[in-house]
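Novice: no sequence for this one, just the structure:
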């Protein structure tokens, strides 16, 4: 039977053994690394379905590694594990490419549930995956959903999977109210606090991308959702 592959990066030996052994018993194929050395090569060779990534690592921290993964492998989900639990740390985790964020200490039951949730979200058929035009013109911008690219004049911005999904829904509801809960359910599968904060990060990033055109706005409608005006 095909087993899902998890790349687990953790420098604390005792915790690494517990997590690796537990996930193996749960039926996953685990590759453990103590740091992010040669990360790109490891991902290409192992081809993981998900990465569980500690933040406080030697040599290169997890947030920096997350950015590398997100730029090169935009569809690969990342769960950050860290003792850092301030709100700005959580935001930084999502901005660094994380699709989920767990505080240490954590239970193995919670980690397993979060892994299953991330894998289910990758596999499930969501409204964002409905057929879209090959290209969507947004004033001087052109959005290519299939390629996950946003073009502005001669500049090409490669989007992450989440950025592309959120922007696709905004485009489909252009100049109409897009319900926040529906957006969360469509992209993340639920409207939990952490996913809600994650959405805030992506909305802020998309606003920054469109900053060059003042006629394109993502307006927050308090208590409702968003209006993508262009």
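Specialist: All right, it came through fine. Owing to the predicted nature of the structure, the values given are computational and were not obtained by experimental measurement. Numbers count the residues shown, from 1 in each chain.

Novice: make it CA atoms for all contacts and neighbour counts henceforth
Specialist: Will do.

Novice: in this protein, which residue is closest to the centre?
Specialist: residue 99 (3.5 Å; CA atoms, centre = their mean).

Novice: ok, that residue - contacts?
Specialist: Neighbouring residues of residue 99 by CA atoms under 8 Å, 6 or more residues apart in numbering: 77-79, 118, 198.

Novice: got another, please set it beside the one above:
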């Protein structure tokens, strides 16, 4: 999805900020719809054709974290950026654990927000443009395009971020993939919070593939990971 194809769902209960963001984003030639509470935002997502979500965390009726979980259930590939006045580490980790693509603390610079939107959009385009979609991982079959990890008769649906990480590991199977390479390609930045979030996702992937003892994601401490299979 390139930026001129974006149809953004914006959930923000502060009307002044919401209107400013709508005007700013529309000036970048993208479509954006403002919702002022979580309930209407999620209902709007179900009825619309949105391909990008910007969610305030502290929303009336339904909070942003809950909306993001529901959005990812419907379409795990939809990028989600949180906007919030809460900058606590626990909140950021929760947001990234849900599968957020970024977490921006208020007050913020509009141009910075736009740069992040463009970077996430380009990263999504790059991932989707790859010709290699299905990977064999020991007894597992990983279908990147359909976000599925298949083992015998069972199917595990992955989040977009889980799939992106696993794909990078598969592309360098039995070889080292550096932490900063994963963080820059998928998170768009290499910082403490993104690093902690990546560690959570790696732990989840290990759990998903634990039924085949020959499949291991080896941690090369402070350097990166190797998918051995």
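Specialist: Yep, it's here. Just so we're clear, the structure is a prediction, and the values are computed from it rather than from any experiment.

Novice: For the two chains, what TM-score is obtained?
Specialist: With the length set by TM-score structural alignment, normalised by the length of the second structure, the two chains reach a TM-score of 0.85; 226 aligned residues with a CA RMSD of 2.4 Å.

Novice: What's the match for the residue nearest to the centre of the first structure in the second structure?
Specialist: Using TM-score structural alignment, the equivalent of residue 99 of the first structure in the second structure is residue 101.

Novice: for residue 84 of the first structure, same thing?
Specialist: In the second structure, residue 84 of the first structure lines up with residue 86, judged by TM-score structural alignment.

Novice: Please spell out which residues along stretch 84-104 of the first structure are buried.
Specialist: Judged by neighbour count using 16 or more other CA atoms under 10 Å, the buried positions of stretch 84-104 of the first structure are 90-91, 93-102.

Novice: quick one: what helix or strand has the match of residue 84 of the first structure in it?
Specialist: Under DSSP states H and E, no helix or strand contains residue 86 of the second structure.

Novice: On the three-state scheme, residue 8 of the first structure is what?
Specialist: Put simply, residue 8 of the first structure is strand when judged by DSSP: H, G, I helix; E, B strand; the rest coil.

Novice: Who are the contact partners of it?
Specialist: The contact partners of residue 8 of the first structure, taken as CA under 8 Å, 6+ apart, are 20, 30-33, 51-53.

Novice: at 6 Å what do you get?
Specialist: For residue 8 of the first structure, the contact set (CA atoms under 6 Å, 6 or more residues apart in numbering) comprises 32, 51-52.

Novice: Show me what it aligns to in the second structure.
Specialist: Looks like residue 8 of the first structure aligns to residue 10 there (TM-score structural alignment).

Novice: For burial, what's the neighbour tally of residue 129 of the second structure?
Specialist: 10 (other CA atoms under 10 Å).

Novice: picking that back up, I'd like the distance from the match of residue 8 of the first structure to residue 219 of the second structure, if you could.
Specialist: 38 Å (CA to CA, to the nearest Å).

Novice: can you check residue 73 of the second structure too?
Specialist: In terms of CA to CA, residue 73 of the second structure sits 29 Å off from residue 219 of the second structure.

Novice: Over to residue 30 of the second structure?
Specialist: Noted for residue 30 of the second structure: a distance of 41 Å to residue 219 of the second structure, by CA to CA.

Novice: How about residue 183 of the second structure?
Specialist: Plainly put, residue 183 of the second structure is 15 Å away from residue 219 of the second structure if you go by CA to CA.

Novice: Tell me which of those two has more neighbours.
Specialist: residue 183 (18 against 15).

Novice: Contacts only, for the more buried one.
Specialist: 189-190.

Novice: you'd agree residue 13 of the second structure is up against residue 35?
Specialist: No: between residue 13 of the second structure and residue 35 there is no contact under CA atoms under 6 Å: 7.4 Å.

Novice: one step back: okay, the buried residues of stretch 84-104 of the first structure in TSV with distance to residue 109 of the first structure and secondary structure next?
Specialist: Listed next are the buried residues of stretch 84-104 of the first structure as TSV, based on distance: CA to CA, whole Å; DSSP: H, G, I helix; E, B strand; the rest coil:
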residue	distance to residue 109 of the first structure	secondary structure
90	21	helix
91	24	helix
93	22	helix
94	22	helix
95	26	helix
96	25	coil
97	24	coil
98	20	coil
99	18	coil
100	15	strand
101	15	strand
102	12	strand
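
Novice: Helices along the first structure, start to end?
Specialist: 13-25, 39-46, 62-72, 87-95, 108-123, 161-172, 180-187, 193-209 (DSSP state H).

Novice: Figure out which of those is closest to residue 136 of the first structure.
Specialist: helix 161-172 (8.0 Å; CA to CA).

Novice: Tell me what angle that closest one forms with helix 193-209.
Specialist: 70 degrees (axes from the mean of the first three to the mean of the last three CA atoms, to 10 degrees).

Novice: Okay, buried residues for helix 161-172 of the first structure please.
Specialist: Quick answer for helix 161-172 of the first structure (16+ other CA under 10 Å): 161-171.

Novice: cool, and stretch 143-155 of the first structure?
Specialist: So stretch 143-155 of the first structure, judged by 16+ other CA under 10 Å, has buried residues 143-145, 148-152.

Novice: Please tell me how far residue 214 of the second structure sits from residue 206 of the second structure.
Specialist: For residue 214 of the second structure relative to residue 206 of the second structure (CA to CA), the value is 12 Å.

Novice: ok, now residue 109 of the second structure?
Specialist: The gap separating residue 109 of the second structure from residue 206 of the second structure is 38 Å, by CA to CA.

Novice: ok, those two, which is more surrounded?
Specialist: Using other CA under 10 Å as the criterion, residue 109 of the second structure and residue 206 rank with residue 206 on top: 15 against 10.

Novice: List the contacts of that one.
Specialist: Residue 206 of the second structure touches nothing, counting by CA under 6 Å, 6+ apart.

Novice: That one matches what in the first structure?
Specialist: Alignment note: residue 206 of the second structure maps to residue 207 in the first structure; criterion TM-score structural alignment.

Novice: cool, and residue 65 of the second structure?
Specialist: Using TM-score structural alignment as the criterion, the counterpart of residue 65 of the second structure in the first structure is residue 63.

Novice: just to revisit the earlier point, out of the helices of the first structure, which comes closest to residue 139 of the first structure?
Specialist: helix 161-172 (12.2 Å).
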